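> sharing a sequence plus its predicted fold:
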Amino acid sequence: MLHIRMMIPAHRTTEVVRLVERTVGTAHLAVLAGAARVPEGDVVLCDVAREAADGLLQELRAIGIPDCGSIAVEEIELTLSRRADRAEREAPGEAADAVVWEHLEEATHEESTLSVTYLVFLTVATMIAACGVVLDNAILIVGAMAVGPEFGPLAGICTALVQRAPRLAWRSLIALVVGFAAALLLTTGFSLFMDAVGLFHQHQVEGERPNTAFIWQPDLFSFVVAFLAGVAGVLSLTSAKSGALVGVAISVTTVPAAANAAVALGYGDFSQMRGSVQQLLLNLAGIILAGTLTLLAQKFFWAKQRERATAAD
């Protein structure tokens, strides 16, 4: 379940309490009269089943509570309550399938911000992958994919397309483009430095690489895997099962493709660079398409669930 805390003007308390009371899937409603200081007013607390939370938050937004007060939502790890159990049974659908769109937009907004930390993670991941490319070491490639933070902006683009949020789309696109451009250029410099000190050699890159040659040789399977990873990644975000993101990260070759392009650029091997860029774009396109379609399907599914619940009432 989710815990919702609202700070609202006193004259709106009755309206909000009635809204919570008539929402299926709510429990443990409490009103602390006069407890809020900034903004001044009352504090209203309640618990809500995850599958009913999105509808409640949409109605609270519709009556302007975020404009005159505040709404905070927290995950509840454990609730021992028969009323909570009943609320979860009454709410339509399953909690694991529910999408809290407000939470998804907030999460992707944070993950898609072009920050120093994001750039460092992406650059370090690309440099690790560059070492894996030169050494033909699949373990380093997998490690680099796990470190890469690029799924955040990709999920942000998917969410923005479905929710029609142009600011989120623009923010995510900037983080994606600028991040990969910076990582590619810095990794090219890193590769030249490693060559200068005798740790990288051109023959290692242009010779046979049975473990990593697939990185710059994209095919239909690259798109299929990226598409499936996009579905799994978005589901892991919307269902709060973030552990699945690790599997998503190590199943697509976005960071390794950027690394291979950087190393190839340093040695002037434009054939490998072109193939690597194609691999990168193919993976990005597959993830965005799959993520967007998955969110659209979830939105349609929950709209039908709410319609059936309303008709039943």
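Yep, it's here.

> every contact and neighbour count from this point should use C-alpha atoms.
Will do.

> would you map the helices across the chain?
Here the chain has its helices, by DSSP state H, at 13-21, 50-62, 65-68, 82-90, 101-111, 116-135, 138-147, 151-163, 166-196, 202-206, 220-238, 244-249, 254-266, 270-312.

> thought Val43 was touching Leu32?
Yes. Using C-alpha atoms under 8 Å, Val43 is in contact with Leu32, at 5.0 Å.

> who has more neighbours, the two?
Legend: neighbour count by other C-alpha atoms under 10 Å for Val43 and Leu32, higher for Val43 (22 against 12).

> what distance do you get for that one to Thr79?
21 Å (C-alpha to C-alpha, to the nearest Å).

> kindly report the same for Ile4.
14 Å.

> who's more crowded, the two?
Under the criterion of other C-alpha under 10 Å, the comparison of Ile4 against Thr79 puts Ile4 first, with 18 against 12.

> the residue lying closest to that one once chain neighbours are set aside: what's it in contact with?
Here the nearest residue to Ile4 in space, its sequence neighbours aside, is Val73; by C-alpha to C-alpha, 6 or more residues apart in numbering that works out to 4.6 Å. By C-alpha atoms under 8 Å, 6 or more residues apart in numbering, the contact set of Val73 is Leu2, His3, Ile4, Arg5.

> from Ile71, how far out is the residue of the chain most remote from its centre?
Distance from the C-alpha centroid of the chain peaks at Gly198, with 39.4 Å (C-alpha atoms, centre = their mean). Using C-alpha to C-alpha, we find Gly198 at a distance of 58 Å from Ile71.

> and what of Leu295?
24 Å.

> more neighbours: which of those two?
Leu295 (23 against 17).

> just checking, the more buried one touches Leu161?
No. Taking contacts as C-alpha under 8 Å, Leu295 lies outside contact range of Leu161: 9.5 Å.

> here comes the other one, which I'd like you to weigh against the first:
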Amino acid sequence: MLHLRLITPPDRTDDVVDLIEGTVGTTHLAVLPGAARNPAGDVVMCDVAREAGDELIGGLRGLGIDESGSIAVETIDLSLSRRAEEAADDAPGEGADAVLWEQLADATHEESTLSVTYVAFITLATMIAACGVVLDNAILIVGAMAVGPEFGPLAGFCTALVRRAPRLALRSLIALLVGFAAAMAVTVGFSYLMDAMDLFTHDALKAERPNTNFIYRPDWFSFVVAVLAGVAGTLSLTSAKSGALVGVAISVTTVPAAANAAVAFSYDEYKQAWGSTEQLLLNLLGIILAGTLTLLAQKFFWAAQRERTAKSARV
């Protein structure tokens, strides 16, 4: 269930109440006339089943409540109420399958913004991965994958394509390109430093490296895994199962590929650097393709679900 807290202009409160009462899956409606001070207006609160949340939020935005008042949405972890159970049963579909497009757009907007923190995380992840490739240490590679924040801009780019939001697409693309470019540049310098300290060696990079040589040897499995990870990551975002993102992060080799390319470049190993770059681009392409198609499939599914619900209501 979701909890909505609204601030509405007094002349629109009745329209808001009618919309809430007319939306299947809502309950616990409360109206506090004149309770809001900034902005001034009425406070309207209700609970709504997650699967009906996107429709209700869209209707509220259609009434202009987001511009003239406020729409706040919270997830209810526990609700002991027979009415809430009935509302969830009445709403079409399953809550775990529901997509809150406004919430997704807001989350990906934040995660896809180029910031100092984002650049710091992706740079640190790339340097950790650089240690992993030189030492041929799979544990460090996995750790670097988990630290890397690159799935945020990837999800933002997929969302932007589906919602036709060019600003979000540009912001996400800038975060990806600048983030990886900065991380790889710093890692090249880090590699020179580690070499000067005799911690990195050219021989270690050229060794067989059975645990990490797959990073600069891309194949079709790289693309297949990236596609599967893109689907899983997108589903974890839209279903609010964020714990699955950790598994997604450690199943693709974007950060390790960037790290291997940077270290190889510092030692003039251009063949390895190019192979790692191919691995990076292949993973990015697979995730974007899978994420976009997954969002399109979810959008089509819910549109069909609403159509069936509308037909049943008319009957």
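Right, received. Where do you want to start? This is a predicted model, so every value here is computed, not measured.

> any idea how far apart the tips of stretch 46-54 of structure 1 sit?
Terminal residues of stretch 46-54 of structure 1 are spaced 14 Å apart (C-alpha to C-alpha).

> what does it correspond to over in structure 2?
Stretch 46-54 of structure 1 corresponds to residues 46-54 in structure 2, going by TM-score structural alignment.

> which residues touch the matching stretch?
1-5, 20, 23-30, 84, 87-88, 91-102.

> pull out the buried residues from the residues you listed.
Among the contacts of stretch 46-54 of structure 2, those scoring as buried are 1-5, 20, 23-27, 84, 87-88, 91-93, 95, 97-101 (criterion: 16 or more other C-alpha atoms under 10 Å).

> counterpart of Val248 of structure 2 in structure 1?
By TM-score structural alignment, Val248 of structure 2 lines up with Val248.

> which non-adjacent residue is nearest that match?
Leaving aside its sequence neighbours, Val248 of structure 1 sits nearest to Ala229 (C-alpha to C-alpha, 6+ apart; 5.2 Å).

> what of Ser70 of structure 2?
In space, Ser70 of structure 2 is closest to Ile7, 4.9 Å off (C-alpha to C-alpha, 6+ apart).

> need the contact list for the one you found.
When contacts are counted by C-alpha under 8 Å, 6+ apart, Ile7 of structure 2 touches Ala36, Pro39, Ala40, Gly41, Asp42, Val43, Val44, Ile65, Gly69, Ser70, Ile71.

> so how far is Glu40 of structure 1 from the counterpart of it in structure 1?
Under the alignment (TM-score structural alignment), Ile7 of structure 2 pairs with Met7 of structure 1. Distance from Met7 of structure 1 to Glu40 of structure 1, counting by C-alpha to C-alpha: 8 Å.

> then Thr212 of structure 1?
61 Å.

> which one of those two is surrounded by more residues?
Thr212 (21 against 14).

> surely the more buried one and Leu135 touch.
No. Taking contacts as C-alpha under 8 Å, Thr212 of structure 1 lies outside contact range of Leu135: 9.1 Å.

> how close does the nearest residue to Ala264 of structure 2 once chain neighbours are set aside sit to Phe265 of structure 2?
Nearest residue to Ala264 of structure 2, sequence neighbours excluded (C-alpha to C-alpha, 6+ apart): Ala273, at 5.2 Å. From Ala273 of structure 2 across to Phe265 of structure 2, the span is 6 Å (C-alpha to C-alpha).

> when these two are compared, which one has more neighbours?
Set side by side, Ala273 of structure 2 and Phe265 show more neighbours around Ala273, with 23 against 18, by other C-alpha under 10 Å.

> the inter-axis angle of the biggest strand by length in structure 1 versus helix 13-21?
Counting by DSSP state E, the longest strand found in structure 1 is strand 26-37. Per axes from the mean of the first three to the mean of the last three C-alpha atoms, to 10 degrees, the angle that strand 26-37 of structure 1 makes with helix 13-21 is 160 degrees.

> mean distance between strand 26-37 of structure 1 and structure 2 after superposition?
Taken against structure 2, strand 26-37 of structure 1 registers an average deviation of 0.4 Å after superposition, with mean C-alpha distance after the TM-score superposition for structure 1.

> who are the packing partners of that strand?
Contacting strand 26-37 of structure 1 under the criterion 3 or more C-alpha pairs under 8 Å, 6 or more residues apart in numbering; DSSP states H and E are the following elements: helix 13-21, strand 40-48, helix 82-90.

> contact partners for the nearest residue to Gly179 of structure 2 once chain neighbours are set aside?
Leaving aside its sequence neighbours, Gly179 of structure 2 sits nearest to Val119 (C-alpha to C-alpha, 6+ apart; 5.4 Å). Applying C-alpha under 8 Å, 6+ apart to Val119 of structure 2 gives the contacts Gly179, Ala182, Ala183.

> how many residues are close by the second one?
Using other C-alpha under 10 Å, Ala182 of structure 2 has 15 other residues around it.

> how close does it get to Ala120 of structure 2?
Taken as C-alpha to C-alpha, the span from Ala182 of structure 2 to Ala120 of structure 2 is 9 Å.

> tell me how many other residues crowd the closest residue to Val252 of structure 1 other than its chain neighbours.
Computed as C-alpha to C-alpha, 6+ apart, the closest residue to Val252 of structure 1 that is not its neighbour in sequence is Ala226, at 5.7 Å. Using other C-alpha under 10 Å, Ala226 of structure 1 has 25 other residues around it.
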